[in-house]
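Asker: got a predicted structure plus its sequence, pasted below:
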Amino acid sequence: MQYWRRMSSETSATWRSALRSLREPGRERDVLVQSMKAAGAAVLAWMITGWWWGGSVTLMAPWAAVALVQVTVYRSVVSAAQQFTVIALGAVVASMAAAFTGSTTMAMVIVLPVTVLLGTWTRFGTQGIYASTTAVLVLAYGSTSFADVGHRLLETLIGALIGISVNALVLPPVYVRDVHTHLDRLAQETASLLRAIGAGVDRGYGRVDAERWHDCARRLHGSLTALRDARGWTKESYRFNPGYRLRRRGPALPPSELDAAWESVVHHLMSLTRLLADTVGDAPSLRLPPADALEPLGEVLRHAADASAPLPRQSIPAEGDDPRSQRADSLSEAWQAHAKLKAWVRIEDQEEATSLGGVVAQTQQLLYTLAPSGAWD
């Protein structure tokens, strides 16, 4: 039963992804477009080398074409160079081994360890596996003469050129949407965490609550990594892309300074949640701040959550409903609450003042990071 439930869940998820690819732009549609381009490139390569050129075994051309419709045009070009190199090495080494041994089996025994090891060289990237597979195909089909090897390399070259051309000229991929998606997700996760901490310090929190907040803050690093990866893919998609300036690209790419700002926000959140965790438990290393001081702390965090929430990307905001103005108001209220929190640092209990001073410092740095600047616009 568990197996069938899992199969049903996977089928439903696949069906939803297929529907999303048809209904709206997104990752699913990007995958669909690239898949159709790869299939079309393979068919075109097969037709040119098999039907027009009249080749008897036209395996290498469609193979190269379908493999080289990569996620970016730049990646197609780099992969083409890597693939052609490893295929040439595999074919030549297999041909030489066959000529030397006169036996297909002995040639495989000699060639495969060499080509498999050669394919692990990092310079070849994911294309390294083609060294050994090409050697197997050359030996299995008996295409070991230098004329046959040259024919196969020419097929590979034709397929590579077709794959690159299709990827570059037919809806060349440009990834801008992913950066916005990851920024919005990071903002939503940060705002949710700040609200959770604000609610927790208001009602009173324990070690389990604080550790959960700290784990959530650490997981924000995964969102930061995804954001950096998305920005890298976006920049790479601009390279060697002839259609970049012709395609409708949607909203402009956010400035890279925003990534650094979010990294600072996550850093201060991790420090704050670690400090709060150290004030509770069986043997806390810091004294819990006074309950009256936690009230303005909760207020600071709730207003900071409103300020860090993602801004809607709308062209003309409704009158009196400018999200940037609302964000500035939230920060102003957060600073007012922070002033009340800072006043508690002058308490006489030195242990409470120590822990409260750390909370004040981290929240102050957090608010400074969230302060309006060019990066946040």
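Answerer: Great, that's in hand.
Asker: could you use CA atoms for every contact and neighbour count after this?
Answerer: Noted.
Asker: now Arg324. Nearest residue, chain neighbours left out?
Answerer: Spatial nearest neighbour of Arg324, chain neighbours left out: Leu311 (7.4 Å); criterion: C-alpha to C-alpha, 6 or more residues apart in numbering.
Asker: and for Ser143?
Answerer: Val149 (6.7 Å).
Asker: and stretch 257-276, what's buried?
Answerer: 258-259, 261-276 (16 or more other C-alpha atoms under 10 Å).
Asker: what's the answer for stretch 174-187, then?
Answerer: Buried, per 16+ other C-alpha under 10 Å, within stretch 174-187: 174-180, 182-187.
Asker: likewise stretch 323-343?
Answerer: Buried residues in stretch 323-343, counted by 16+ other C-alpha under 10 Å: 323-324, 327-328, 330-335, 337-338, 340-342.
Asker: now do stretch 253-269: everything it contacts.
Answerer: With contact meaning C-alpha atoms under 8 Å, 6 or more residues apart in numbering, stretch 253-269 is reached by 176, 179-180, 190, 217-218, 220-221, 224, 227-228, 362-363, 365-366, 369-370, 375-376.
Asker: out of those residues, which are buried?
Answerer: Buried among those (16+ other C-alpha under 10 Å): 176, 179-180, 190, 217-218, 220-221, 224, 227-228, 362-363, 366, 369-370, 376.
Asker: quick check: the two most widely separated of the buried residues of stretch 323-343?
Answerer: Pro323 and Lys342 (28.2 Å; C-alpha to C-alpha).
Asker: Asp184 contacts Pro310, correct?
Answerer: Yes: the pair Asp184 / Pro310 is scored as a contact, 5.4 Å apart, by C-alpha atoms under 8 Å.
Asker: which ones are touching Leu59?
Answerer: Neighbours of Leu59 in contact, by C-alpha under 8 Å, 6+ apart: Trp46.
Asker: comparison target, given below:
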Amino acid sequence: MSAVRSVLGRARRDPVVVQTLRATVAATLSYAVAERLSTQPAPLTAPLTTLLVVQVTLYSTLTTSARRVVSVVAGVVLAIGFSSVVGLSWWSLGLVILASLTLGQFIRVGEFVQEVAISAMLVLGVTQLASQAWDRVLETLIGAGVGLAFNLLLAPPVWVESAGESIEDLARRVRQLLLRLGEELDSPTPVARAAERLHEARRLDQHIAEVDAALRQAEDSLRLNPRISEPALSRVVLRTGLDTLEICVVVVRVIARSLTDLAKRRRPDEPLFAPDVAAGLQDLLGHLGGALVSFGVLVTTQVSRDAEGADARLTAELAAAWASRDHIAELLLRQVQRHPLAWQLHGALLAEVDRILDELDVEHRTTRLMEELDRGGALRRRRAGALARLRRLARGEPFRPPR
């Protein structure tokens, strides 16, 4: 029984499962409503529209509904206009398709540009029955209305938690890579093995793209959602957190490249570093990995649970990493004095560690958050001012330019 509850719990948090169930129920309701209101024997346009409209978030549902309705109405109106002048032939069909696709670009319906042409072609085939054309518009409105009402009455989930889990998973992947890099520092490292670690670092870009997609979905779920008191803060916290981790992934990739270049300069039976330096670097990379995981947890807990505890853990990890970094700097200086040709790679290694520590610094993150919030507030104030000017113009008040 516990296993079943665990599977059901994971299913409720899976966007694919939730979206499948929601779209199925909404489309079925849409068809039932269209059967009562439309004169067509099989009003399948309504459930089709609902399937396209009922998105994972309320914001995407609203935007998709508007674009879908506009595209269908534009195609119908265009086809009715053509049908009153010419009939259906190969050249009139081509002309309608060209005009529809061009109109779709002008009215900015996004991915529904093709829908303008599809609606026009379907209506052009029934030019003598204009009522059938408007039935298509009616079914589209029914599908969009049912989909929108479905999401308003049964609000879609907020996907912040799943986005946070993706961010934490990315941080743990980076930590595992750093630990593997550290384990190979005190033993002979073939160039092929060092290159494989470099490829692992490059493959992290794919995980960043997946996290970015999950984060965009979470950002959309926060828009227009009454259950979130501070959606702007939640979006900024998650987005800046992912930006920081992305920079750190790039730097880790550079670290892997530096170690690969160092392996090329060593004999096959020679370790990358002396035992004391390798032990210090292992400790440093371990603290870096711990700081990255603590940072990932902090990013997600600021929007859900105990942020103070996560902040304390990150501060402790950063302090330990800085102390280890200073110790390693002294050891590397001595090794460079014995092997001057390696000074550039050793210096680059320290600079890359410094960059990660600077990116994870608590004060640096606080400053970044404040800058993003100020930028977002200024943008909202400009939009509010533009809307206020439009309202004054609509009421016939004289135009007053902004100061």
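Answerer: Nice, I can see it. All of these numbers come straight from a predicted model, not from anything done at the bench.
Asker: coming back round to it: list the contacts of the residue nearest to Ser143 of structure 1.
Answerer: Ala91, Val92, Ser95, Val138, Ser143 are the contacts of Val149 of structure 1 under C-alpha under 8 Å, 6+ apart.
Asker: what helices or strands is the longest helix anywhere in structure 1 leaning on?
Answerer: When structure 1 is scanned for its longest helix (criterion: DSSP state H), the result is helix 207-238. Counting contacts by 3 or more C-alpha pairs under 8 Å, 6 or more residues apart in numbering; DSSP states H and E, helix 207-238 of structure 1 is packed against helix 73-101, helix 177-203, helix 257-277.
Asker: buried residues of that helix, list them for me.
Answerer: Neighbour-count burial for helix 207-238 of structure 1 [16+ other C-alpha under 10 Å]: 207, 209-211, 213-214, 216-218, 220-221, 223-224, 226-228, 230-231, 233-234, 236-238.
Asker: could you look up the SS state of the residue nearest to Ser143 of structure 1?
Answerer: With DSSP: H, G, I helix; E, B strand; the rest coil as the basis, Val149 of structure 1 sits in helix.
Asker: what do we get in structure 2 for it?
Answerer: Under the alignment (TM-score structural alignment), Val149 of structure 1 maps onto Ala133 of structure 2.
Asker: cool, and Ser264 of structure 1?
Answerer: Match for Ser264 of structure 1 (TM-score structural alignment): Ile247.
Asker: over to Gly357 of structure 1?
Answerer: Per TM-score structural alignment, Gly357 of structure 1 is aligned with Gly347.
Asker: any idea which element its match lies in?
Answerer: helix 343-360 (DSSP states H and E).
Asker: and that helix, how far from the chain's centre?
Answerer: 29 Å (C-alpha atoms, centre = their mean, to the nearest Å).
Asker: how close does the residue lying closest to Leu204 of structure 2 once chain neighbours are set aside get to Leu141 of structure 2?
Answerer: Nearest residue to Leu204 of structure 2, sequence neighbours excluded (C-alpha to C-alpha, 6+ apart): Val249, at 7.3 Å. With distances taken as C-alpha to C-alpha, to the nearest Å, Val249 of structure 2 is found 47 Å from Leu141 of structure 2.
Asker: ditto for Ala323 of structure 2
Answerer: According to C-alpha to C-alpha, Ala323 of structure 2 stands 65 Å off from Leu141 of structure 2.
Asker: equivalent analysis for Leu333 of structure 2, please.
Answerer: Counting by C-alpha to C-alpha - Leu333 of structure 2 and Leu141 of structure 2 are separated by 72 Å.
Asker: look at the two and report which has more neighbours.
Answerer: More crowded of Leu333 of structure 2 and Leu141, by other C-alpha atoms under 10 Å: Leu141, with 24 against 15.
Asker: close enough to count as contact, the more buried one and Val70?
Answerer: No: applying C-alpha under 8 Å, one finds Leu141 of structure 2 not in contact with Val70, separated by 9.9 Å.
Asker: give me the buried positions along stretch 291-309 of structure 1.
Answerer: 293-309.
Asker: mind checking which of the residues you listed land in helices?
Answerer: 293-308.
Asker: spatially, which two of those residues are the most separated?
Answerer: In those, two members sit farther apart than any others by C-alpha to C-alpha. They are Ala293 and Ser308, at 23.0 Å.
Asker: quick one on the thing from earlier: give me the helices and strands touching the helix holding Gly347 of structure 2, please.
Answerer: helix 231-265, helix 275-301, helix 307-338.
Asker: how close does that helix sit to structure 1?
Answerer: Here helix 343-360 of structure 2, set against structure 1 after superposition, deviates by a mean of 2.5 Å using mean C-alpha distance after the TM-score superposition for structure 1.
Asker: between the ones in helices among the buried residues of stretch 291-309 of structure 1, which is nearest Val166 of structure 1?
Answerer: Closest to Val166 of structure 1, out of all of those and judged by C-alpha to C-alpha, is Ser308, at 41.8 Å.
Asker: just tell me the aligned range of stretch 205-213 of structure 2 in structure 1.
Answerer: The aligned range for stretch 205-213 of structure 2 is 221-229, by TM-score structural alignment.
Asker: need the contact partners of that stretch.
Answerer: Counting by C-alpha under 8 Å, 6+ apart, Val179, His182, Leu183, Arg185, Leu186, Asp259, Trp262, Glu263, Val266 sit against stretch 221-229 of structure 1.
Asker: distance to Thr120 of structure 1 for those residues - can I get that in CSV?
Answerer: Converted to CSV, the contacts of stretch 221-229 of structure 1 look like this (distance: C-alpha to C-alpha, whole Å):
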residue, distance to Thr120 of structure 1
Val179, 32
His182, 33
Leu183, 36
Arg185, 36
Leu186, 36
Asp259, 34
Trp262, 37
Glu263, 35
Val266, 37
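Asker: any idea how far Thr189 of structure 2 is from the residue lying farthest from the centre of structure 2?
Answerer: Distance from the C-alpha centroid of structure 2 peaks at Arg338, with 48.3 Å (C-alpha atoms, centre = their mean). Between Arg338 of structure 2 and Thr189 of structure 2 the computed distance is 21 Å (C-alpha to C-alpha).
Asker: how many neighbouring residues does the aligned partner of Ile80 of structure 2 in structure 1 have?
Answerer: In structure 1, the residue paired with Ile80 of structure 2 is Ser95, using TM-score structural alignment. Counted with other C-alpha under 10 Å, residues neighbouring Ser95 of structure 1 total 23.
Asker: what's the answer for the one 3 residues further on, then?
Answerer: Residues within reach of Ala98 of structure 1, counting by other C-alpha under 10 Å, total 24.
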